[in-house]
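**Q** For reference, the sequence and a predicted model appear below.
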Amino acid sequence: YTTAGGRRAEAGQHGFWDEYRNIFRLLDSLDLPADPLSGYAEQGQYSPKGLEAVWPVYREAAQLPTGLGQALYTRFLNLSPLDLASAAPLVLAFSEFDDSPEAWARYDKVSFRDLCIRLGVSRRCYEEVFEPMILTGLFAPGDQCSAAAALGMAYFFVLRQQTSFDVRWCRGNIGDMIFQPWVEQMKARGVRFVTSTRATGFQTTDGPGEAITGVRCTSGGEEATLPADKVVFAVGAAALSGMVRSSPALARHPEFRRFANLRGTSVLATRLYLDRAVPTPYSANPCWGF
């Protein structure tokens, strides 16, 4: 997207965390002339009261068992040791949540906020440590997220290993520096991109082993059917739910109908352009509570 003044804008700011190994392998395979990502650096976390915490570069510290390293090396500037200690019972929940169907069934019945209350996490610790984490990772407050979703997200981004929360940032516009070179390479291999086109329905085979053989599309008021060997639904849950509602071919399958039970969250991205450079103490300065 380009603004009226010719500035490039993206929907939000995208970090590349240490667990994004598939993306890092993709970037390596593109053989770009320069690394599009920055190095690792400390991150500051702010509330309306000012700087609340500093997240260090964990890979530069002595490696400790996961969880212990994050607790010792993260600098919470305004929380008392007692508040921080109140989070210790969550270790049991993290150890029990092994991503199995049984663990999901158990922790999906309670919100993450209620789980913290039951385990005795102090209100201040929850509001200044865990609520910002949930808002950043799942784009919804903890009382609207299941404990299973929150524990799974926290494990992936923070607790899988000590370096999981180390993050890099794109040195410029992601579209220009990553996606456009990738698109050009795919075009050179014969890939054709059909833009400004809406999928309106699907052709399928009859009988057992039903498969999608075509995608009906509209573009500029014209309809066409694209033959397909495989179809990848690379869309959000709300968009896929809409496709299912409008497509009898999909709606007759329970695995697609269940997408209607998922609720998405609308995220508003606002980009401010300043008239001068403003020095910031950290390369990433997430804010919450404003």
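**A** On my side now, so go ahead.
**Q** can we go C-alpha only for contacts and neighbour counts from here?
**A** Will do.
**Q** Distance of residue 211 relative to residue 229?
**A** Using C-alpha to C-alpha, to the nearest Å, residue 211 is found at 9 Å from residue 229.
**Q** Then residue 190?
**A** Taken as C-alpha to C-alpha, the span from residue 190 to residue 229 is 16 Å.
**Q** Within its local environment, how many residues does residue 61 see?
**A** Per other C-alpha atoms under 10 Å, the neighbour tally for residue 61 reads 12.
**Q** Please apply the same query to residue 47.
**A** Around residue 47 there are 15 residues (other C-alpha under 10 Å).
**Q** Just list the residues touching it, thanks.
**A** Neighbour list for residue 47: 287, 288, 289, 290 [criterion: C-alpha atoms under 8 Å, 6 or more residues apart in numbering].
**Q** swap in residue 55?
**A** Neighbours of residue 55 in contact, by C-alpha under 8 Å, 6+ apart: 42, 43, 44, 45, 73, 74, 75.
**Q** In addition, the following structure is provided for comparison:
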Amino acid sequence: MPDDTMPDRKQSHVVVIGGGWAGWGAAKSLCEAGVDVTLIDGMVDPTGSQPITTKSGKPFEAGTRGFWKDYPNINALTEELEAGNIFTGFTTSAFWSPDGLEATAPVFGESPQWPSPLGQALATIKNFKRLPIQDRLSIAGLLYAMLDLYRSDKVFRKYDDLSAQSLFIKLGISDRLINEFLRPILLVGLFKPPEEVSAAVTMELLYYYALAHQDSFDVRWIHSKSIAEQLFEPLSRRLMSRHHLRVLGGTVVTRLNVSSETQRISSVEIQSVKTKEVKVIDDVDAVVLAVGAKGLQSLMSQSPECSKAAPELVAAASLGSIDVISTRLWLDRYVPIAYPVNVFSRFESLKGAGGTFFMLDQLQKESERALWGHDQPQGSVIASDFYNASVIAVMSDQEIIDRLMHDLLPIAHPEFRNAKVVDYEVRRYPDSVSHFSPGSFRMRPPLETSVETIVCAGDWVRMGDKEHGAKGLCQERAYVCGLEAGNSLIRRKIVNGSNQSKTIQHSVVPIRADEPQVVLGRVLNKIVMDQIDGFGLTLPWLDS
């Protein structure tokens, strides 16, 4: 461990690799503790000060991401930055299949509030258009499994070893509920079908719909511009002006150099995306890896000393990733969709992918001209994203747009057949999202690695005793993990600020505590199941 008794220790320098929510969370916690920080990302401008645009000058964003009710740390950041009212109200959403409207998700906070899960059941009792009540009731076993999930680390890992599909079948969930409701939710929530995702991570996601507070599933959106422009830009500006943060955009880290003698990070090698020029950043005291499996794999393959010192990072780099396609369409007329947020379900045209579409002209009505690059608006603007999209990715841009306009969107409203596409943009993001496959939990990177000067951040990172209530692939968890990565370096005295007396950890706001009946259910289940385990018995769906 470092000697914290040494006098006049210099200000530490930390390199943060990755400019998403995790990277900015780490940069914030470290900068505000007085640490010298360099943030590096392959994007030309990870600060959000130069918005992403199409060739015709219209705005574009990679993926449309919502902000759930229980995002206390992002909400706190928004207030701290004095960003103002940047969100829409909480919105309804709709699920569409080839048969038409399947279900809607209401704004749960607008219904009378009842204890969970009764409140969720009452609020949605009329929202399923085709799914019989007996199929909906078959989810009861899954609610019990959610209570059982955190009984112990051993039990959690057993659930993680199961696929969601296997657990659904063992619990007696009906085929219709799986295929018409759970499958589309997983394809757009965890970006893979139930056969390919961990049952444990699936239950963490579904917890917000089924067992958390009635209004925990309520979601809202950025009402103008992009997330980067509304939040990353003012945050980066503040950190650069007040704390001298350095940001290297259009740059990738190609190698982590770890000293074989001290087992500590010594330098990082970087390369310009545009010029391919290679440089070395020396005097690096710590590194935050705020990257996914694809980025980690690239780094580990070129960092032999680091790979040897931290084999858990090599294991994490071997995990799979998911292809994503983001599209945006500008139409010549307005299509009066009743719901601004929509999910595609069971369409043959999806080729196994999950699909969503958002009516941006509704969500960003107050800034509609900006959606058209400040030209005169002509009609609806749609953002549509596809996940698990490796089959669709090989299609041409025009084929993807035609599939949307002819096969998918007209199910939601026939006027789409008459609309003409004035402009469009299609962008592919291969291996861009973490894949939480069965058994992957033990291979996911830990917050603190075997190299004490390297920490990990991101929604896929195992946070140990710093685990936050926000679960799964979400912005809040990524941001909190970034904060905690910085806090870890400070808490363990790996790094020092310019004023050591003020080198303090960043606060982290917990989500709302579970309701009493949920807590009681977990406690009683643990008491009973610990006794049963003592006799060598186990739950039938966990019996290997």
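**A** Alright, I've got the coordinates. What you are looking at is a predicted structure, and each value in this text was computed from that prediction instead of being measured.
**Q** one step back: ok, and the contacts of residue 47 of structure 1 in structure 2?
**A** Mapped onto structure 2 and checked by both residues aligned by TM-score structural alignment, their matches' C-alpha atoms under 8 Å, the contacts of residue 47 of structure 1 keep the contacts 287, 288, 289, 290.
**Q** mind checking what the first one lines up with in structure 2?
**A** Across the two structures, residue 287 of structure 1 finds its equivalent in residue 344 of structure 2, going by TM-score structural alignment.
**Q** Under the alignment, what does residue 203 of structure 2 map to in structure 1?
**A** In structure 1, residue 203 of structure 2 lands on residue 151 (TM-score structural alignment).
**Q** Am I right that its match falls within a helix?
**A** Yes. Assessed with DSSP: H, G, I helix; E, B strand; the rest coil, residue 151 of structure 1 lies in a helix.
**Q** in the stretch 201-350 of structure 2, which spans are helices?
**A** 227, 233-243, 293-301, 304-309, 311-317 (DSSP state H, counting those that start in this stretch).
**Q** Show me what counts as buried in the longest one.
**A** Right, helix 233-243 of structure 2. 233, 234, 235, 236, 237, 239, 243 (16 or more other C-alpha atoms under 10 Å).
**Q** cool, and the third one?
**A** If you call a residue buried by 16+ other C-alpha under 10 Å, then helix 293-301 of structure 2 has these buried ones: 293, 294, 295, 296, 297, 299, 300.
**Q** Grab the longest strand from structure 2 for me.
**A** strand 421-434 (DSSP state E).
**Q** okay, now residue 305 of structure 2: neighbour count?
**A** Neighbours of residue 305 of structure 2 (other C-alpha under 10 Å): 17.
**Q** ok, residue 387 of structure 2 touching residue 189?
**A** No. Applying C-alpha atoms under 8 Å, one finds residue 387 of structure 2 not in contact with residue 189, separated by 9.3 Å.
**Q** what about the two, which has more around it?
**A** residue 387 (28 against 18).
**Q** what residues are up against that one?
**A** Residue 387 of structure 2 touches 187, 188, 191, 192, 322, 323, 324, 325, 353, 354, 355, counting by C-alpha under 8 Å, 6+ apart.
**Q** Point me to the helix or strand that includes the second one.
**A** I take that to be residue 188 of structure 2. helix 183-189 (DSSP states H and E).
**Q** in that helix, what's buried?
**A** For helix 183-189 of structure 2, using 16+ other C-alpha under 10 Å, the buried residues are 183, 184, 185, 186, 187, 188, 189.
**Q** and the last one, how far is that from residue 487 of structure 2?
**A** Read that as residue 189 of structure 2. From residue 189 of structure 2 to residue 487 of structure 2 the distance is 29 Å (C-alpha to C-alpha).
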